[in-house]
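Visitor: The amino acid sequence is not available; the structure is as follows:
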C-alpha cells in the first residue's frame, strides 16, 4: 500500500492527458480570448464604419430591404410653392384680385377689437371734378391691416375709371389731417357700436354711413359677400362706392331694374340681388350710370 501510494503520483505526472489539461494548454487558452476579442473588435469597427457611411451617403453595396424615412435631423428643406397651377400635388394658389369670379380663401376675422384706431399717414392727389371732399382712413387696432395699405387701396377705388370721380360726380383727396369725412375699417362689434350711435342696426354684418363718415365692417372687407360674384378685393369697390354714394348726396337705396341687369351700387346687394347680376361700379364700361327703381 505504501509503495503504490508513492508510485501513483509519478505515474500521473507522465500521462499525456495531464499535459493537455496543464502546461501545454496554457498558451492556447490565453490566445483564444485574444483572438475572440480581436474578432469582436473587428466586427464592431465594421459596424461603426458602416454607420459612419450611412450618415454621410448611401452605401451602394448594401441595399435596404425597404425604403426608409429620412432622418428627422437631416430632413430636406420644405419645397418652394409652385409657380403655376400645373403641379397637381401643390396646394391651390391664393386668388388674385385680377381674376374675377374666384373666391378668396377664408380668413379668421376677429369679432371685436381694441376700439381704438390708427390713422393712415398717407396723402394723395386730387381725383375727379366738382366739390372737393377730403377724407382720411382709420383702421381699428389689432385687425392686422396696415392703415396705409387700406388708405391707398381706397384711393385706387375712388380713382377707378368706372367710379364716381371719373364721371364728374365728385372730387376726392386722401389726407392725414383736416378731412371732411373719415372712412373707418372696424371689427363687427365695433362697427355695430358706431353704426348704432346713428340708429342703424348692422347686426355684425353690414357697413354704414354716419355723420362722421363711413364705417366698413372688417368681415365684409376681408371676406366679401356671399351674394357677390367676384373676389373680396372687387367687393371692396362696392363697399366704398355704395357708402361714398351716400356721402355725395344719394341718400336713398335702389333695387334691381330687371332680371339679368347689373345691380346698381346704391342697391343693398348683400341682402339679395332680386334677379340682377352683382356689380361693384357706379358706371358701366361705356360710362353710363347704372340706376334702378328707388326703394320707398
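Guide: That came in fine, so what should we check first? Given the structure is predicted, the values throughout are model-derived calculations rather than measurements. Numbering: from 1, shown residues only.
Visitor: drop to CA atoms for contacts and neighbour counts, all remaining ones
Guide: Noted.
Visitor: Burial check on residue 109, number of neighbours?
Guide: A count of neighbours around residue 109, defined by other Cα atoms under 10 Å, yields 16.
Visitor: Test my guess that it contacts residue 219.
Guide: Yes - between residue 109 and residue 219 there is a contact under Cα atoms under 8 Å: 6.1 Å.
Visitor: can you pull out the strands in this structure?
Guide: With DSSP state E, the ranges of strands along the chain come out as 117-119, 127-128, 132-140, 171-174, 181-186, 208-209, 213-217.
Visitor: Remind me what the second one packs against, helices and strands.
Guide: The contact analysis (3 or more Cα pairs under 8 Å, 6 or more residues apart in numbering; DSSP states H and E) places strand 127-128 against strand 171-174.
Visitor: and the strand it packs on, what other elements does it pack with?
Guide: strand 127-128, strand 132-140, helix 147-158.
Visitor: who wins for proximity to residue 261 among the ones you listed?
Guide: helix 147-158 (22.5 Å; Cα to Cα).
Visitor: From residue 238, how far off is the residue nearest to residue 289 when sequence neighbours are not counted?
Guide: Residue nearest to residue 289 in three dimensions, not counting chain neighbours: residue 283, with 4.4 Å by Cα to Cα, 6 or more residues apart in numbering. As for residue 283, its distance to residue 238 is 12 Å (criterion: Cα to Cα, to the nearest Å).
Visitor: Please name the residues that touch the residue nearest to residue 289.
Guide: By Cα atoms under 8 Å, 6 or more residues apart in numbering, the residues touching residue 283 are 162-163, 289-290.
Visitor: Which of the helices and strands packed on strand 171-174 has the highest mean neighbour count?
Guide: Counting by mean count of other Cα atoms under 10 Å, strand 132-140 has the highest mean neighbour count of those, with a mean of 22.
Visitor: second one coming, line it up with the first:
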C-alpha cells in the first residue's frame, strides 16, 4: 500500500493511538515463591540422671579376743517364770566389752520366758536375781571363755560356749556374730545358746543329733558343728508345743 505524504503520517499516528499494530506483550507466568521448609527443632539434650550414691558398707562387728577377766553383775531382778523347780540365776558381763550387763540380763530373761522355751513347758522356773543365785550366766571374750571352760576340762577353741559347775559361759563371739551354720540373725542364735546351755543346767547332759533330713535340729544338738541335714532351730519346743528331739550322741 502506498500512502502519500500526510496520509501516511496520519495512519501511523492513528496506529500508535489505537495500538493496532503493537505486538501483545508475552504473558509471564509468575515464579512461585519458595517457601522455606521449617527447620526441625533440635531435640532437647536429655538431662543426665544423677548416679545413685553407693550404699555404705555395713559396719563390721568387731569382737575383742580378750578382756579384763573380771565381771560386772547385772543389778536387775524379775519375777519367776515357768513351773517346776525354781532356779535363780544372775547375769555377768566381762568388763571392758561394749555390752550392758543390765541389757544382757533383760534379753536373757526374755529368752527363758519364750513360749517355745523350757519354762513354758514345765521344765523349770527361772528367776533373774542379782545375788544369792543358783547359777550364773557369764558373757566373756573368747580367751576368757576358753579359760573358764578349760577349768572344767572343756576345750572351746575360742569359738564355743560351755556349761560349768558355776553355770553357763557364753562366748562373746557367738553372742555377737551368731554361727555360720545357723539360718538366722545373731539375736535368734542367742536363744539357741541360752536354751542349749541351760538345757545342760536342768539335767540334760548328753547331746543329740539330727533326727532326719529336713527336720528341725534339736536344741541339744551342737548345731555349730554341723546340721547333718537338719534345719537350724533355736527352741526346745516347736510351735505346736512338741519337744524337738533326736538320737542321743554316745
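Guide: Cool, the structure landed. Worth saying up front: this structure is predicted, and the values here are computed from it rather than measured.
Visitor: And the TM-score, once the two are fitted together?
Guide: Once superposed, chain against chain, the TM-score is 0.78 (TM-score structural alignment, normalised by the length of the second structure); 199 aligned residues with a Cα RMSD of 1.3 Å.
Visitor: that older thread, could you say which one of the strands of the first structure comes nearest to residue 28 of the first structure?
Guide: With Cα to Cα, the closest approach to residue 28 of the first structure among the strands of the first structure belongs to strand 132-140: 90.7 Å.
Visitor: Give me the mean deviation of the closest one from the second structure.
Guide: Its aligned residues in the second structure lie a mean 0.1 Å from strand 132-140 of the first structure after superposition (mean Cα distance after the TM-score superposition for the first structure).
Visitor: Helix 147-158 and that strand, what's the angle between them?
Guide: Using axes from the mean of the first three to the mean of the last three Cα atoms, to 10 degrees, the inter-axis angle of strand 132-140 of the first structure relative to helix 147-158 is 140 degrees.
Visitor: Which part of the second structure matches strand 132-140 of the first structure?
Guide: Taken onto the second structure by TM-score structural alignment, strand 132-140 of the first structure occupies residues 86-94 there.
Visitor: Touching that stretch from outside, list them.
Guide: 67-74, 80, 99-101, 104-105, 124-141.
Visitor: Show me which of those residues are buried.
Guide: 67, 69, 71, 73-74, 80, 100-101, 104-105, 124-131, 135-141 (16 or more other Cα atoms under 10 Å).
Visitor: corresponding residues in the first structure for the top helix by length along the second structure?
Guide: Criterion DSSP state H: the longest helix present in the second structure is helix 186-201. Per the alignment by TM-score structural alignment, helix 186-201 of the second structure matches residues 232-247 in the first structure.
Visitor: So what does the residue nearest to residue 289 of the first structure match up with in the second structure?
Guide: In the second structure, residue 283 of the first structure lands on residue 237 (TM-score structural alignment).
Visitor: what's the counterpart of residue 174 of the first structure in the second structure in contact with, if anything?
Guide: Residue pairing (TM-score structural alignment): residue 174 of the first structure is matched to residue 128 of the second structure. Contacts for residue 128 of the second structure (Cα under 8 Å, 6+ apart) come out as 76-80, 88-91, 105, 109.
Visitor: all helices for the second structure, in order.
Guide: Assigned by DSSP H, the second structure shows helices spanning 5-18, 101-112, 142-150, 172-177, 186-201.
Visitor: and the angle from the last one to helix 101-112?
Guide: It stands for helix 186-201 of the second structure. Using the same axes, to 10 degrees: helix 186-201 of the second structure against helix 101-112 is 70 degrees.
Visitor: Give me the distance between the one residue sitting closest to the centre of the second structure and residue 234 of the second structure.
Guide: Centroid check for the second structure by Cα atoms, centre = their mean gives residue 185 as the closest residue, at 8.5 Å. Using Cα to Cα, residue 185 of the second structure is found at 11 Å from residue 234 of the second structure.
Visitor: can you check residue 16 of the second structure too?
Guide: 128 Å.
Visitor: Now distance to residue 55 of the first structure too, for the helices and strands packed on strand 171-174 of the first structure, in JSON lines please.
Guide: As requested, those are exported to JSON lines (distance: least, Cα to Cα, whole Å):
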{"stretch": "strand 127-128", "distance to residue 55 of the first structure": "66"}
{"stretch": "strand 132-140", "distance to residue 55 of the first structure": "53"}
{"stretch": "helix 147-158", "distance to residue 55 of the first structure": "50"}
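Visitor: Quick one, which of the ones you listed gets closest to residue 250 of the first structure.
Guide: Closest among those, using Cα to Cα: strand 132-140, at 15.0 Å.
Visitor: Residue 205 of the first structure: neighbouring residues, count only.
Guide: Residue 205 of the first structure has 18 neighbouring residues, counting by other Cα under 10 Å.
Visitor: do the same with residue 114 of the second structure
Guide: Residue 114 of the second structure - counted by other Cα under 10 Å - has 16 other residues nearby.
Visitor: what lines up against it once you look at the first structure?
Guide: So, by TM-score structural alignment, residue 114 of the second structure is matched to residue 160.
Visitor: May I have the residues that are in contact with that match?
Guide: residue 166.
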